[in-house]
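**Q** the sequence and its predicted three-dimensional model are supplied below.
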Amino acid sequence: METKTILVTGAAGFIGFYVSKQLLDLGHNVIGLDNINDYYDVNLKYARLAELGIQRDQAEIELNMSSSTAFGDRMQFIKMNLEDRDTLPNLFASHTIDLVCNLAAQAGVRYSLENPNAYADSNLIGFLNILECCRNYNINRLVYASSSSVYGNSDDVPFSESANVDHPISLYAATKKANELMAHTYSHLYGFETIGLRFFTVYGPWGRPDMAMFLFTDAIINDKPIKVFNNGDLSRDFTYIDDIVSGVISTLIEPSDSSQLYKLYNIGNSQPVKLLDYIEAIEKAIDKPAIKDMLPMQPGDVKQTYANVSKLKTQYDYQPKTDVKAGVSAFVTWYKKYYN
């Protein structure tokens, strides 16, 4: 296998951390980029980077791209905002980059109601800057994170990539839909491959503290009530992190149909789970009942997600393997160890 140098944005984030680790394990070189913002606990982000061999004092350095220093043998980390349209091109100019995996974004549906400008900066301007760098520095393939949120409140399940997604119900979802349109335009105009991955509710060890898995586990262990929206009448296609990473890596480094430059794939477990059943699995893993605060539907939230992954399965032999019981148990074990 030919060794590649791959830029992974959002490398201190949940999925970016795992993708970087897997690429390193496969023998590739990784340039990790992240702005380490304070949307959630930065200590968790620094701890992920430490697992990749990047210590906190190294990660906090705002590096000069012309004299960038590599940490470790094949992992390099750069602290930077994607929306910095002056510095990002310098990174591409001063490094030989073969592939780009853009996992950096302002995440979270509910936070987009509070701070919409953060989504415009990172998800729109930042993504445009990535596209411009791919265009100007001859990057042949860009894999980027989209989201199941683009499907809105569609009742046409399982969600298929061919479905109409013109009705997002959160700004976060709208920015992800915009990313797909922008990628299509750049593939059409400039002839490089763009692969969008619509992630479905990713969970697992080292996960984000704003996600249900983390929130529920933390609350139950600490005898606090959990917020159960829509009185629990929700279902999600919960997808374990290992299954997500296998799909990301396949689309990033395996040969693909080069005649079609613009591609979109659902990447999920394709086994929706009712929210109350998910909570029950967490209760069993912790061996403790949850205190449930039953609440109405949240603005911007969707009632169900369910991925049709046949397209990714056909083209990349994608096979999600982790059921919710095993995935929840793995997360709870990690949580107890990480927080003593």
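**A** Good, I have the coordinates.

**Q** could you use CA atoms for every contact and neighbour count after this?
**A** Will do.

**Q** neighbours of residue 172, how many?
**A** Close neighbours of residue 172, defined as other Cα atoms under 10 Å, add up to 28.

**Q** ok, now residue 237?
**A** By other Cα under 10 Å, the residues close to residue 237 number 25.

**Q** cool, residue 178 as well?
**A** 17.

**Q** putting a second one here so we can go through both:
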Amino acid sequence: MKILVTGTAGFIGAALAEKLAERGDEVVGIDNINDYYDQSVKYGRLKKAGFIEKLEEGKDISYGEFLTSTVYPNFRFIKLNLDDKQEIMKLFQHEAFDAVCNLAAQAGVRYSLTNPDAYIESNIIGFMNLLEACRHNDVKNLSYASSSSVYGLNENIPFSTDDNVDHPISLYAASKKSNELMAHTYSHLFGIQTTGLRFFTVYGPWGRPDMALFLFVKAALEGKSIDVFNHGEMLRDFTYIDDIIEGVIRVIDNPAQPDKTWNGKTGRASTSSAPYKIYNIGNQNPVKLMDFISAIENKLGKTIEKNMLPIQPGDVPATFANVDDLVEDLGYKPDTPIQEGIDKFVDWYLEFFEVDQK
């Protein structure tokens, strides 16, 4: 297939684009390479994928300029903003995609409390532009990143895609729920096969510097303390990056179909009479935050000083994915153990940042 992957300088997008290119798909990646977090990690991901010429010269990538990977000749990258509707439309008209996977977004729960505009521009306007581009260019296969954050005040454990998610507690979560509603509308009106993926705390090598694992390892190696929110009474369904990518690829290969049994009175929230579907992708094995920190300490061979703090606005105390639909429909369940995933992340971190532990 010819597949557009958005957010290809990002954590999940970079990993997905490489995996699709490895198996032979023609991949076009876009990203605006913003400075929300350390851009050296974003450029590092692009270098890993073979986009090295300008980066090695110390030059930035020009807006709207195509680069071709030296590792994967079937993988091209272009720097674009999703909220640039004119350029997005031109891209779709020129490339004739078979499928689109939208992993570009303004991420972060806490950042949405202080910079709400960024979430509207990227997550709402940007996603709207993709829907319109799919509509007007006959692209029927659209998958996109949602988030476990949409569950908000929901207290049913484990979280099911059929639970009520009408009570988000951050603008980030509200923007992701909006994506699901917008996608359903376009599925119903225009027959676009849309699949939303509610990711649960993704971690692993090349991960985001604003996430807990990155922050904890960095602080530990620098001999600094870490902030532990809700006094450590948190549960997270940490999901390793390779498991996430396997789930996403299976979704791309199996686009949503209408649920012929669905009706407005008894129909499930995760399906529709339109070609629309929602999946959780999580490890289905939540880990206590203190156990997560202990796994980092085990790998580093040192104790980390901890600042015990109250829960932060927008945070939920626990996440736990019900992935029954993923297993039933796609025959897949994430299963990487937390210690294995943390070990791989720490090994990557030490190599990428050239940390000498001696």
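**A** Arrived safely. For clarity, every value in this text was computed on a predicted model and none was experimentally measured.

**Q** got a TM-score for the two of them?
**A** Put the two chains on top of each other and the TM-score (TM-score structural alignment, normalised by the length of structure 1) is 0.96; 334 aligned residues with a Cα RMSD of 1.3 Å.

**Q** what's the spacing between residue 235 of structure 2 and residue 214 of structure 2?
**A** 18 Å (Cα to Cα, to the nearest Å).

**Q** which element is the closest residue to residue 281 of structure 1 other than its chain neighbours on?
**A** Nearest residue to residue 281 of structure 1 in three dimensions, chain neighbours excluded: residue 325, at 6.1 Å (Cα to Cα, 6 or more residues apart in numbering). Secondary structure here is read from DSSP states H and E; on that basis residue 325 of structure 1 sits in helix 324-338.

**Q** and the contacts of stretch 108-117 of structure 1?
**A** 118-119, 170-173, 210, 299-301 (Cα atoms under 8 Å, 6 or more residues apart in numbering).

**Q** what's the mean gap between the longest helix belonging to structure 2 and the aligned bit of structure 1?
**A** Criterion DSSP state H: the longest helix present in structure 2 is helix 171-190. Helix 171-190 of structure 2, aligned to structure 1 and superposed, deviates on average by 0.3 Å (mean Cα distance after the TM-score superposition for structure 1).

**Q** what does that helix contact?
**A** 106-109, 112-113, 116, 119-120, 123-124, 127-128, 131, 135, 145-147, 149-150, 152, 165, 168, 192-194, 196, 273-276.

**Q** buried subset of the residues you listed?
**A** 106-109, 112, 119-120, 123-124, 127-128, 131, 135, 145-147, 149-150, 152, 165, 168, 192-194, 196, 273-276 (16 or more other Cα atoms under 10 Å).

**Q** strands - which of those land there?
**A** Within these, residues falling in strands by DSSP state E are 145-147, 193-194, 196, 276.

**Q** hey, where'd the helices end up in structure 2?
**A** Under DSSP H, structure 2 gives helices at 11-22, 39-48, 53-56, 85-95, 111-114, 116-119, 127-136, 171-190, 212-221, 241-253, 289-300, 324-330, 338-352.

**Q** which one of the ones you listed lies closest to residue 283 of structure 2?
**A** helix 241-253 (8.3 Å; Cα to Cα).

**Q** quick one: the closest one to helix 11-22, angle?
**A** Between helix 241-253 of structure 2 and helix 11-22, the angle comes out at 60 degrees (axes from the mean of the first three to the mean of the last three Cα atoms, to 10 degrees).

**Q** okay, the angle between helix 241-253 of structure 2 and helix 338-352?
**A** Going by the same axes, to 10 degrees, helix 241-253 of structure 2 makes 100 degrees with helix 338-352.

**Q** how much does helix 241-253 of structure 2 stray from structure 1?
**A** Relative to structure 1, helix 241-253 of structure 2 is 0.5 Å off (mean Cα distance after the TM-score superposition for structure 1).

**Q** just the buried residues of that helix, please?
**A** Taking 16+ other Cα under 10 Å as the criterion, helix 241-253 of structure 2 shows 241-248, 251-252 as buried.

**Q** could you dump those residues to a markdown table with distance to residue 77 of structure 2?
**A** Shown next, in a markdown table, are the buried residues of helix 241-253 of structure 2 (distance: Cα to Cα, whole Å):
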| residue | distance to residue 77 of structure 2 |
| --- | --- |
| 241 | 21 |
| 242 | 22 |
| 243 | 24 |
| 244 | 22 |
| 245 | 19 |
| 246 | 22 |
| 247 | 23 |
| 248 | 20 |
| 251 | 22 |
| 252 | 20 |
